[in-house]
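**Student:** Structural data only, the sequence is not supplied:
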């Protein structure tokens, strides 16, 4: 984001700034999906070994996170 800010401050051509903003958004999405995948693979799977209550809590956390990602 600092790079985008610098581009704006330096009056970089608008289309080039938009291309960079798009790249940042795609990178954020990739990180978010990776974190969600890690949560499912480790936290939810680990909770499954602890019992149904722990599993339900971790699944709800994941569902809430997915809902936030979809809204953004």
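**Tutor:** Okay, I see it. As the structure is a computational prediction, the values presented were derived from the model and not from experiment. Numbers count the residues shown, from 1 in each chain.
**Student:** contacts and neighbour counts: CA atoms only from here.
**Tutor:** Noted.
**Student:** tell me the contacts of residue 66?
**Tutor:** By CA atoms under 8 Å, 6 or more residues apart in numbering, the contact set of residue 66 is residue 36.
**Student:** Please, which helix or strand holds it?
**Tutor:** Per DSSP states H and E: residue 66 is located in helix 52-71.
**Student:** Can you pull up the most central residue in this protein?
**Tutor:** The chain has residue 32 as the residue nearest its centroid, 2.1 Å off, counting by CA atoms, centre = their mean.
**Student:** for this protein, longest helix please?
**Tutor:** helix 14-38 (DSSP state H).
**Student:** Can you name the next helix or strand after that helix?
**Tutor:** helix 45-50.
**Student:** And for residue 62, the neighbour number?
**Tutor:** For residue 62, the count of nearby residues is 18 (other CA atoms under 10 Å).
**Student:** Pasting the second one now:
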């Protein structure tokens, strides 16, 4: 996951900071709407990480299975992709 992996790690580091910030907001008893705005931003950032990982899976794992010509491997990677998409859409 070289290129996307570094992007995902960078985003996860920012998310980690955001989560610590929200925890501080809760401890400081900040206004609920401000906290909810930050948790919405965190959810959005996590979805962006999901997208990077899904792209990598499609570009690397699924593409390799397609090129292999092995119908069992192709079906396995296709099913994995479907499962990932289902989990990401919940």
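**Tutor:** Done, it's in. Being a predicted model, the structure only gives us computed values, none of them experimental.
**Student:** TM-score for this pair?
**Tutor:** Once superposed, the chains reach a TM-score of 0.90 (TM-score structural alignment, normalised by the length of the first structure), with 71 aligned residues with a CA RMSD of 1.0 Å.
**Student:** Tell me how many other residues surround residue 6 of the first structure.
**Tutor:** 12.
**Student:** And whichever residue in the second structure pairs up with residue 28 of the first structure, how far from residue 79 of the second structure?
**Tutor:** Per TM-score structural alignment, the equivalent position to residue 28 of the first structure in the second structure is residue 46. For residue 46 of the second structure, the distance to residue 79 of the second structure equals 23 Å [CA to CA, to the nearest Å].
**Student:** swap in residue 56 of the second structure?
**Tutor:** Taking CA to CA, one finds residue 56 of the second structure at 16 Å from residue 79 of the second structure.
**Student:** again with residue 41 of the second structure
**Tutor:** From residue 41 of the second structure over to residue 79 of the second structure (counting by CA to CA), the distance is 30 Å.
**Student:** Ok, residue 40 of the second structure next?
**Tutor:** From residue 40 of the second structure to residue 79 of the second structure the distance is 30 Å (CA to CA).
**Student:** Just the buried positions in the longest helix of the first structure, please.
**Tutor:** When neighbours are counted by 16 or more other CA atoms under 10 Å, the buried residues of helix 14-38 of the first structure are found to be 17, 20-21, 36.
**Student:** for stretch 18-27 of the second structure, same thing?
**Tutor:** In stretch 18-27 of the second structure, counting by 16+ other CA under 10 Å, buried: 18, 22, 25.
**Student:** Please apply the same query to stretch 53-69 of the second structure.
**Tutor:** 53-54, 56-58, 61-62, 64-65.
**Student:** Contact partners for the aligned partner of residue 8 of the first structure in the second structure?
**Tutor:** In the second structure, the residue matched to residue 8 of the first structure (TM-score structural alignment) is residue 26. By CA under 8 Å, 6+ apart, residue 26 of the second structure lies in contact with residue 35.
**Student:** Before I go, just wanted to say thanks for your time.
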